[in-house]
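Colleague: can't give you the sequence, but here's the structure:
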């Protein structure tokens, strides 16, 4: 368990800075001897101080300038979320360059598009498989100056394959002097692009969102009040740095506030790292919380009836207490006494799985089921839902301490404004709306029409100013009868009925009723198959290890193992029952009349998921067109009346 700082308000540096590099420099001057980053080495967490962080980045900055790069040149980083990523990123910023991330596990074609479109001059890269990808992608790219492996071992392994391979030692020499750093930062206009963030590409090639220094600094100034960070806070980070939320709030937000971070050894070790680090703040995508919730409840199902009754009682007491807390009412003494018992017997154990010190968890990117939010809040693990998009520099709305309404994404963060267009689309404007898309003025004009950012999301603002997202505008289903339906609402109602369900894709545009594709959840499906002789514990462990290493990937071995389980009649009947229960929460016109079950989960390899686990709806519709057609014939799995 890592040591925490004093329990005092965080002292931010963004208000005094003009650029990201200046903010970083100010932070390091203020907190020089304090820990900034923790990495695990030889079984122990090894700290890097803010001064050490600055020294490393200043060496990278000097190395980039020595390669002939200048202000505004693009630097790409392809690697796991580790200190090297952070050091390279801020090294580029100190040198006055534009940095951007590339998601791991992309194809050579995808990586080539990003390098070519961005006109990247340098790409830092880790892992042999990723270097192979970059080498294939870089063929014929004349503008690319250097490919830099993170370690000398990797460099030696690939040395000679491409003359642009540069050893990492070129970035480990002398640091760029403070005088030079200050001169570079003074020449930067705050309106200049600081970073590029490429969208995940659910509707076509990724677009490069240009985020200015001013965009980032203004959101950090406003968000710091909403998140209420403390000097005693500590975070555990593992989400991809190519993602806007992890990059801006998770990383630059920590630099601004001076909050130390421990970097998980890998996605496979997150649960173990949570226990050994014991963070106080934890940001993640809803999928992690969904999986944790499903795992807890599946474990309870295996317990004796007495344990199940105790858990159910504790959950009920926790929700009763939560109702009073969220309403701002004193918790009645009787409920408080009951909760103290429930906490000692049940909830403390749940918090221990997250390290035992978490005081705040933040999530966004997709809605989280109210039942999951209520459960974690009741257990003393508050999850604050936030909302935003890459084009709004990550966040515009957030639930915050003392102002929480579950099922919404909170209120707009001042001085940003929001309104709902006549067609239901959410519009936003404010100082951290992005500059536009690189080399795409038409898309920029469409996105910023009328001076408002057109989010593409549909939602409602209640009387208290809380925003609720209902769906993506382009995803709305218009039935043959002219009814407008939200597929997200339908999918959520069914998905949350059973942990065996990973994804639901609702379909019904210009159809007489709604049908759906149901994709099973990998680990839960294999676990279900073990007692029925359809899967072995060894096979489960092997497939789980693969998934933890690459959460959005689905190997052929995993698909084959899942198919054996999914084919079992009892499995299909359980999914049928889940769909039936989900329908009970939907209006009649929304209810799924027929559905088909895939024998595997959606995957990135099959083009159905983005690197951030979002379903590519257009691709799914095209790929499974004939399967969806079956759902409107007797060949589909018809639900009982």
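Modeller: Good, I have the coordinates. As the structure is a prediction and not an experimental result, all values here were calculated from the model.
Colleague: Going by C-alpha atoms from here, please, whenever you check contacts or count neighbours.
Modeller: Will do.
Colleague: can you tell me how far residue 16 sits from residue 57?
Modeller: Distance, residue 16 to residue 57, by C-alpha to C-alpha, to the nearest Å: 21 Å.
Colleague: okay, pairing it with this:
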């Protein structure tokens, strides 16, 4: 496949398979199939409308919506009109929306499905033109069907250039304000072209899109990989229909994040307790049937590529899925390189690693262990942030901020963040990520955060899983004490945990404890629980937040 820019690739499918279905959208339980030709007609009409509303080439247009067919249509329309897309996370706060719209200077915003739209109303200033997709959403100046009907399809589409700015992807920011990574048409084209070839994704594959398209991973793995392979994409209608939609679609390529892989596991264990499942899986023939039934029940019976990314996943969880005949391929990338980093290819998975570099991607480790990348998928820089851009791309390499180790076969293992490592009061350094991974092997643990800067010993904050919250405290306490005892026996003296603090509230995007991409905000958690930690008894213990 010669490398084509996104609009050229779209034109390819329009010429070779105009009536084939690309997008599948459920509305009120009914599936609506949209062909390449229909996408073209809608996108060109919306492009005409955007131009008529005063958008000039290079102007920024924001997208604030949960995943749906119209999201893909809108993104193409923005390209057709020579504009720059600025995707927003559907779960972010009104303040964050306001910051991005102002920082990027967005002329218009296309609004779609949102869980609590009223919370975001104050984030959109009067100067931004509002267009509403055909779903319940925020107040808008223009409605989708009427706007498209009022404009003829754009005849002369913008001629895309490789180095032109295609999209500004704002990082969710575990600290400070989001930064806008500027990605070119060539960066996206290069990532998708090589990914489709490497993973052997073709026209007969099926994607299922539900993780935010504002995140580089979903945009790359699902939107761009489907555009470059010709595979179809089905969307989820709502949280309530998620399980049935997934079973209906039976995707062949499926991407999720560790927190959701944990949730799927918990759903299985609620119906089939762990000890009974273990017994059944050990039985010849019956174990195979049970595993197949679970895969089919999840809707993943046909999935040949199962991907986990966006955060680290525990080896115990990977092993649990492997026993069900589901090998999760862990990968690692960043917004700043359009998620085109390392990947465990199917059939070449090394558990505990994030795989080997993708084709034509150079990787090196700095003296302090920082992982650095160089490839044509690197961002052009952070929008309106020259100093931060120069720091992140010093020497032409992307400085990831993550520490790693590479084995003899080129597999990368992430060992933590360069800046997450903290020093105890004894002057010893502790890397939290490996220890957190060990604690997360306990299936009662939903999320964990190690803290201990300037303390004698580190301690772990633990959010329990929904299943654990329904169990007697004595049982949970005994299991976690056993985990703590076993872990401390393996750790260096300065790493041993003094306390496990079981927190009361869930860590969510809404309460600011997590980023929209499901990473914990360590600094927020340290501040939030500082008083509670200060009151802990001196002797080592397991402690419940009342």
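Modeller: Sure, I can see it. Predicted model, so just to flag it, every value in this text is computed and none were measured.
Colleague: What's the TM-score once they're superposed?
Modeller: With the length set by TM-score structural alignment, normalised by the length of the second structure, the two chains reach a TM-score of 0.93; 542 aligned residues with a C-alpha RMSD of 2.4 Å.
Colleague: where exactly do the helices run in the stretch 301-450 of the second structure?
Modeller: Ranges of helices in the stretch 301-450 of the second structure, per DSSP state H, counting those that start in this stretch, are 315-323, 386-392, 432-439.
Colleague: on that earlier part again, residue 16 and residue 57 of the first structure: which has the busier surroundings?
Modeller: Neighbour count, other C-alpha atoms under 10 Å: between residue 16 of the first structure and residue 57, residue 57 has more, with 27 against 12.
Colleague: In a helix, that one, correct?
Modeller: Yes. Using DSSP: H, G, I helix; E, B strand; the rest coil, the assignment for residue 57 of the first structure is a helix.
Colleague: corresponding residue for it in the second structure?
Modeller: Alignment note (TM-score structural alignment): residue 57 of the first structure maps to residue 43 of the second structure.
Colleague: pretty sure that match is touching residue 71, no?
Modeller: No. Contact criterion C-alpha atoms under 8 Å: residue 43 of the second structure and residue 71 do not qualify, at 10.3 Å.
Colleague: And for the equivalent of residue 449 of the first structure over in the second structure, the neighbour number?
Modeller: In the second structure, the residue paired with residue 449 of the first structure is residue 394, using TM-score structural alignment. If you count neighbours by other C-alpha under 10 Å, residue 394 of the second structure ends up with 11.
Colleague: what residue of the first structure matches up with residue 237 of the second structure?
Modeller: Aligned by TM-score structural alignment, residue 237 of the second structure pairs with residue 265 of the first structure.
Colleague: what's the helix or strand for the residue nearest to that match when sequence neighbours are not counted?
Modeller: Nearest residue to residue 265 of the first structure in three dimensions, chain neighbours excluded: residue 40, at 6.7 Å (C-alpha to C-alpha, 6 or more residues apart in numbering). Using DSSP states H and E, residue 40 of the first structure falls within strand 35-41.
Colleague: Have a look at how far, on average, that strand is from the second structure.
Modeller: Aligned to the second structure and superposed, strand 35-41 of the first structure gives a mean residue distance of 1.4 Å (mean C-alpha distance after the TM-score superposition for the first structure).
Colleague: What's the first helix or strand after that strand?
Modeller: The first helix or strand that comes after strand 35-41 of the first structure along the chain, using DSSP H and E, is strand 44-49.
Colleague: Show me what that following strand is packed up against.
Modeller: In terms of contacts (3 or more C-alpha pairs under 8 Å, 6 or more residues apart in numbering; DSSP states H and E), strand 44-49 of the first structure is packed against strand 35-41.
Colleague: Is the residue in the first structure that residue 509 of the second structure lines up against in a helix, a strand, or coil?
Modeller: Correspondence of residue 509 of the second structure to the first structure, assessed by TM-score structural alignment: residue 604. When classified by three-state DSSP, residue 604 of the first structure comes out as coil.
Colleague: so where does the closest residue to residue 499 of the first structure other than its chain neighbours fall, helix or strand?
Modeller: Of all residues not flanking residue 499 of the first structure in the chain, residue 294 sits nearest, at 5.4 Å (C-alpha to C-alpha, 6+ apart). Assigned by DSSP H and E, residue 294 of the first structure falls within helix 286-301.
Colleague: Now that helix on the second structure. Mean distance?
Modeller: Comparison of helix 286-301 of the first structure with the second structure after fitting gives an average deviation of 2.5 Å (mean C-alpha distance after the TM-score superposition for the first structure).
Colleague: what's that helix in contact with?
Modeller: Here helix 286-301 of the first structure makes contact (C-alpha atoms under 8 Å, 6 or more residues apart in numbering) with 307, 308, 311, 363, 364, 365, 366, 367, 368, 372, 499.
Colleague: Taking helix 370-378 as reference, get the angle to it.
Modeller: Between helix 286-301 of the first structure and helix 370-378, the angle comes out at 80 degrees (axes from the mean of the first three to the mean of the last three C-alpha atoms, to 10 degrees).
Colleague: Stretch 224-240 of the first structure corresponds to what range in the second structure?
Modeller: Mapping stretch 224-240 of the first structure onto the second structure (TM-score structural alignment) gives residues 196-212.
Colleague: counting contacts, what elements does whatever helix or strand comes next after the helix holding residue 294 of the first structure pack onto?
Modeller: Per DSSP H and E, the first helix or strand lying C-terminal to helix 286-301 of the first structure is helix 305-327. Here helix 305-327 of the first structure touches helix 286-301, helix 333-342, helix 370-378, going by 3+ C-alpha pairs under 8 Å, 6+ apart.
Colleague: and the gap between the match of residue 237 of the second structure and residue 626 of the first structure?
Modeller: Separation of residue 265 of the first structure from residue 626 of the first structure (C-alpha to C-alpha): 43 Å.
Colleague: The two - which one has more neighbours?
Modeller: Shown here are residue 265 of the first structure and residue 626; by other C-alpha under 10 Å, residue 265 has more neighbours (18 against 10).
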